[in-house]
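Model the structure of this input:
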Amino acid sequence: MTAIDDSFASGTERGSAPPRAAEAPPPAARPSLHPDTIKAVMAADHGDPFGILGPHQVGPGAWEVRAVLPEARAATLLTAGRSIPFERRHPDGFFIASVKGEGRPLYEIEVEHWDGSRRKRYDPYSFGSSIEQHDVNALREVGTNVVYRILGAQQGNLDGIDGFRFAVWAPNARRVSVVGDFNEWDGRRHPMRQWQDGGVWELFVPGLKVGQTYKFEIRGPDGSVLPLKADPVAFRAQHPPETASVLNGATRYEWQDKSWMETRGARDPRHSAISIYEVHLGSWARVPDEGNRYLTYKEMTERLIPYVKEMGFTHIELLPITEFPFDGSWGYQPVSLFAPTSRFGTPEEFAAFVDSAHEAGIGILLDWVPGHFPLDAHGLGLFDGTHLYEHADPRQGFHQDWGTYIYNFGRTEVATFLAANARFWLEHYHLDGLRVDAVASMLYLDYSRRAGEWIPNQYGGNENLDAINFLRKTNEATYAHAPGTITVAEESTSWPGVSHPTYTGGLGFGFKWNMGWMHDTLQFISKEPIHRRYHHHDLTFGLLYAFSENFVLPLSHDEVVHGKGSLLGKMPGDRWQKFANLRAYFGFMWGHPGKKLLFMGGEFGQEREWNHNQSLDWHLLEDPLHRGVKDAIRDLNHLYTSTPALYSRDVEAGGFQWLVADDQDNSVIAWARKGKEPGEIAIVVSNFTPVPRQGYRIGVPEAGFYREAFNSDAEVYGGSNVGNQGGLHSDDSPSHGQAQSLNLTLPPLGTTIFVLQR
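Next up, the predicted model:
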């Protein structure tokens, strides 16, 4: 995990004058305060608290220590062995103590509460700044990680005192205070220092503990106090519907995955087997005996990871787990982008989940949402009283389909914030990649808009040039700083070069979801077999562009919600045929060029549409047909990951060869997959009619014995057990332009995969 220092590089030592900016000189001697100034402080309407509070020289050898203590009946200054009573200067709790001495006093304050109890505390306004100007400047450098190094609530030690340093970007605010359960949510008690150059507000509060809650109280430029805001860089958040941020610091976790990280860094994902199990943690499984509660991260470690390993998937892709307020959004409307959701446990428990996955040889991908954010009052919208994170013009800043704000990618600090968040998950939590949500909505200014509802770019086009620049820089940063990780674009249009390098003009993603393949093949497989001959092109069209991008073949959550039914429910025919169709389709998919992604429940033929409020129907595995689908997926994964011909040249046209592309009358399709080494050949044959076909001859690239490595019609999967008795030798009968061929028996509604044995 990337270390975030637990001690701060203090720009000034405690006992020196706290600067308004790093280069500002100590304040000159000044007289005691005017009553109007005190009134402004007590009304929480003073923008320079360090100019008023804390120790201030008021004459030769004369100092005043000023404090806002609404909770105090009385207060005492403890310094150099002396006890000096504070004088109350305002009935609501503004106190001043006079101190004689040549140097700036070092002190504690003892507060006597109204109930008679006493407590000693250090004064936040006696500490200097612990942020450097170059870090503030770096908030305008897209691709740096400075956002989560200096902003948020950083746990650490300043001048020998433990506490938390708060920092937040709010350049247009008139005043910012940190409020929480440690100060009764009172904005008068902890107003923050502003860095004039950079718009950052900062305050170190000594004595705070992990687990306490906080927000920011912001007075906007018009003087109005905004709804309390959660910390944009909070590392932990309360369990919804509670909305506060939680003091945690950047998670400390002793990682045990050094070997995994080293191996990952040396791997080329394009030429590796990638089979992704997409999971919504809130509904994979629940605990019905305990109020249908969620599983915890710890329980997921004990149940989900072994299951995925058994099933042979290489990766788990998590639907968004960045903290979000509304369960029904499935995480796609996040508020706290740096906090793993508290629904399932603590940040440390999430880190342990990732670590355990790596120990099991499984990568973790995160569904990441940089395109938009919700309107919740505690979120980023109108954050400092202005449209800070979002565009002010709704034609650019409001997403009509989802009722959300759109980030202003052209504001450098916003782009820096988002790019740093991408790095955070890959570096700090060791995640293995990001699937970037709704990329098409980011690329096009007129996405889902009618004429007059959008603003063209400077050249009159509909391309969002700012978003393009942001995506390129983010991809460059993640690949530079997290070797071996991947970024995957959910991009549904024909935008060119999504997964091409930025230096060639591409967007720089590692992979792109092949939405066209998904749409076409699901359309084909949903037809009754007698009609499939008229839709044969739905199977073959995808191979015309299969190598134009680095593709992932997705059967995602989007295909089993909003009235679309389940994958099994899309299949035609009687019950036996539905399962046979599904198994054949999966075999076709696993044999097709492209990495694989399957949403949870699809692997055992979930019958009902996905519902995020309840567990998958695991009881279905008591049915042999459902268990057969699960076993078929398991065997497909193990065959896929152990057969280089099926993955090592996924992105190269030379790794694919058509054998049968034009037998639409029989709905038969066949091709060869080739690996990098000689003799690495797999033959994939699908028969999408319920008719067994004896003596179906298919040409093959090389002579030899072809082992029948997978047959979706096998009896163990619930099929009719029509096949080729484990494999067969090729003969020298020419066919399909090849000198060698196989005389096959094709099972009904079945896919068979043959692997050349050398």
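
from here on, contacts and neighbour counts on C-alpha atoms
Will do.

Contacts only, for Y332.
320, 324, 369 (Cα atoms under 8 Å, 6 or more residues apart in numbering).

separation between it and F326?
Look at Y332 and F326: by Cα to Cα, to the nearest Å, they are 9 Å apart.

ok, now L471?
27 Å.

Looking only at neighbour counts, state which of the two leads.
Under the criterion of other Cα atoms under 10 Å, the comparison of L471 against F326 puts L471 first, with 25 against 16.

my guess is the more buried one meets G506, correct?
No: counting by Cα atoms under 8 Å, L471 stays clear of G506, with 10.1 Å between them.

rewinding a little: any idea which of the contacts of Y332 is closest to G249?
F324 (19.3 Å; Cα to Cα).

Now do the contacts for the nearest residue in space to the closest one that is not next to it in sequence.
Of all residues not flanking F324 in the chain, P334 sits nearest, at 4.2 Å (Cα to Cα, 6 or more residues apart in numbering). Residues near P334 by Cα under 8 Å, 6+ apart: 320, 322-325, 369, 373-374.

Next: V178.
Applying Cα under 8 Å, 6+ apart, the residues near V178 are 166, 187, 190-192, 214-217.

hey, where'd the strands end up in the stretch 501-650 of the chain?
511-513, 551-555, 595-599 (DSSP state E, counting those that start in this stretch).

for comparison, sequence B:
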Amino acid sequence: MSERLGVQGQEAEATAVSMEEASEVMRSLQALADGLPTDAFAVLGPRLQADGRRLVRVLAPGAEAMGLIDPRGKLLARMQPGAIEGVFEGMLAVEGPYRLRIVWPDVVQEIEDPYAFAATLDESVLLQIAAGDGQALRSALGAQHLHCNDVPGVRFAVWAPHAQRVAVVGDFNGWELRRHPMRQRIGGFWELFLPRVEAGTRYKYAITAADGRVLLKADPVARQSELPPATASVVPGAAAFAWTDAAWIAARDASAAPAPLSIYEVHAASWRRDGHDQPLDWPALAAQLIPYVQQLGFTHIELLPITEHPFGGSWGYQPLGLYAPTARHGSPDGFAQFVDACHRAGIGVILDWVSAHFPDDAHGLAQFDGAALYEHADPREGMHRDWNTLIYNYGRPEVTAYLLGSALEWIDHYHLDGLRVDAVASMLYRDYGRAEGEWVPNAHGGRENLEAVAFLRQLNSEIATRFPGVLTIAEESTAWPGVTAPISEGGLGFTHKWNMGWMHDTLSYMQRDPAERAQHHSQLTFGLVYAFSERFVLPLSHDEVVHGTGGLLGQMPGDDWRRFANLRAYLALMWAHPGDKLLFMGAEFGQWRDWNHDQSLDWHLLDGAPHRGVQQLVGDLNAALRRVPALYRGTHRADGFDWSVADDARNSVLAFIRHDPDGGAPLLAVSNLTPQPHHDYRVGVPRAGGWREILNTDNAHYGGSNLGNSGRLATEPMGMHGHAQRLRLTLPPLATIYLQAEK
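Take a look at the predicted model:
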């Protein structure tokens, strides 16, 4: 093979070493050749000899020949096969950098020697990660493009403290488990710089557990992954994305004034499908979803989890790639382009983010290095019985650093405007979903997960400090106090919390036949008892339109006309009620059936006028929310709300005032939730003068009967419902109306 190397090589001349040292070297080389644990950097790469020359050893199982060349390709020495199969040795008599020319059966490869490079991770960074620093973790771990000694390449770094050996395998070495063992660092971190690895290269870690098993694991900090069901990690692109949203980010982070918040919740894979019934990619979503959301006037899009997940049927809520956008919609840069386009259109982007649990897929985090690492070893702490998933060990600083780093990655790298943290209740309680004896109390004997509480506070504190305009929204279904209270006051520090109680009560009420509603009037009013105890979002989310329930329209009672009327009245009641708004896709035009994650929404329904009417109403509700300060400025303040009619259960009528704390015109919202219209219905209001109906869900262009209050309505100076004035109104059937005082 010397012809293929170019010139005759040189014989390696061994420097005298002790027999004991030579035996140790041979044992290490044999271990490397066998894929067993040993320090590769102690025997591979350049070894300075007593006579000033350098002995170079390379492990390349399957290579036919090898030589040492200079950076211009000139052969410096031919390497000889060593006594151990796959090991080559050569002697360098000259100083300076060298490269390897490796003759494989089907190709000649010229590459730098990975074992000629020093460690690239600063020990102080590893100590920061070990102390729980998420920013340090995201800057260090995973596949990071960098230059070492002016050589471009990728540093692979992973945390695996129980491992005896870790190697990186992938397209660059034919997935050969023995070829590239990594360097062990303090704290159980491993790293290896591989020259000239390109973007798009697939890779995994081959981890030798303490018991000798070899586990092939995807990179927990991979920025890109293969399209499922394939499971390899992918080296991301090296170039930084060219953002155009600096003005949006600056305005977002500088603003402290109350603003409308109306969220359109989207499952990207099923909002709309392409001509082959496949999910849309990010460019197609940008071209179709963004104008649609703009047209309807929502302020934000909330994406069900797009963090990489193996099982599409989990809707993304069982992720394994917390740093990678799923490959189902294209590249990471494609997602960045989507977010950038949203910001250009004036739309914020919120991500559903899962830090409560993860699945036990073999290529993932479970038993990552052969032992419980990201999870608790004790299943009473480490397993979710409800979902058959594993629970993060929030008591390990490296684990919380991993989660914190993920949150920061999405906000910093992808410019996201908020995280909706999933299943917070399951994090807060050690006995969540468990019977007596199936859980472990905390250090004080209680049921609270103190480590999870500390993590959530740290999460919210770091986000608020680094990105003051970013939302953190808790899906928290219990009465845990102070979810949105400041951390300094003992709270968790979220900016918002889903109001699950309001959703359950009001949806249950609306599902009842109007003849039965009088007996359940408190389901409409009870939410105002606690409406200002947290900063609430009112969620009509994906969870309300699955598992055989039908869409929101399908859950309404009565014939088709009444179903549409009920839905319109409910949506307008929601938009007037204190709290920010969230609506899952499909509800905005009245989809009848359950949501199916593998099927497009039923867009053909918009051929029908009643469905177009619901869609137009949602657009008008969002327009009213933006236009009427009383609907948003005081939405989290008790002085932004007053009852007018809370107790007319017999007629199923509800009326309340929304105030603008800055003194703007108040708004009166009245809902009549029976099919019986009411004429000359008296309602107390706080301001004398003229009032005008600005929205009526019974309007004909929404599909209603067109009964209402046209023109200017003058108040009467007669006290009623705790207010000094009153109005005489016509209340349409199964409808909500808005009236605003004249300025």
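
ok so, going back, are any of the contacts of Y332 of structure 1 buried, and if so which?
Buried members of the contacts of Y332 of structure 1, scored by 16 or more other Cα atoms under 10 Å, are 320, 324, 369.

Looking at the alignment, what corresponds to the first one in structure 2?
The one in question is P320 of structure 1. In structure 2, the residue paired with P320 of structure 1 according to TM-score structural alignment is P305.

Quick check: its match is in a strand.
No: checked against DSSP: H, G, I helix; E, B strand; the rest coil, P305 of structure 2 lies outside a strand; its state is coil.

residues touching it, list them.
The contact partners of P305 of structure 2, taken as Cα under 8 Å, 6+ apart, are 315-317, 319, 351-354.

and the gap between it and W410 of structure 2?
According to Cα to Cα, P305 of structure 2 and W410 of structure 2 sit 12 Å apart.

try H300 of structure 2
Distance, H300 of structure 2 to W410 of structure 2, using Cα to Cα: 16 Å.

just checking, what packs against the helix ranked longest in structure 1?
For structure 1, the longest helix by residue count, based on DSSP state H, is helix 624-642. Packed against helix 624-642 of structure 1 by the contact rule (3 or more Cα pairs under 8 Å, 6 or more residues apart in numbering; DSSP states H and E) you find helix 297-311, helix 575-591, strand 705-711.

What's the first helix or strand after that helix?
strand 656-663 (DSSP states H and E).

Tell me the residues of structure 2 aligned with that next one.
With TM-score structural alignment as the criterion, strand 656-663 of structure 1 aligns to 641-648.

Show residues contacting stretch 483-502 of structure 1.
Contacts of stretch 483-502 of structure 1 (Cα under 8 Å, 6+ apart): 264-269, 426, 431-440, 472, 475-476, 478-479, 505-516, 548-550.

do the same with stretch 191-198 of structure 2
Under Cα under 8 Å, 6+ apart, the answer for stretch 191-198 of structure 2 is 111-114, 117, 119-121, 151-158, 168, 172, 181-185, 235, 237.

Report the buried members of these.
111-114, 117, 119, 121, 152-158, 168, 181-185, 235, 237.

so the corresponding residue of structure 1 for P61 of structure 2 is in which element?
For P61 of structure 2, the aligned residue in structure 1 is P70 (criterion: TM-score structural alignment). Assigning secondary structure by DSSP H and E places P70 of structure 1 outside every helix and strand.
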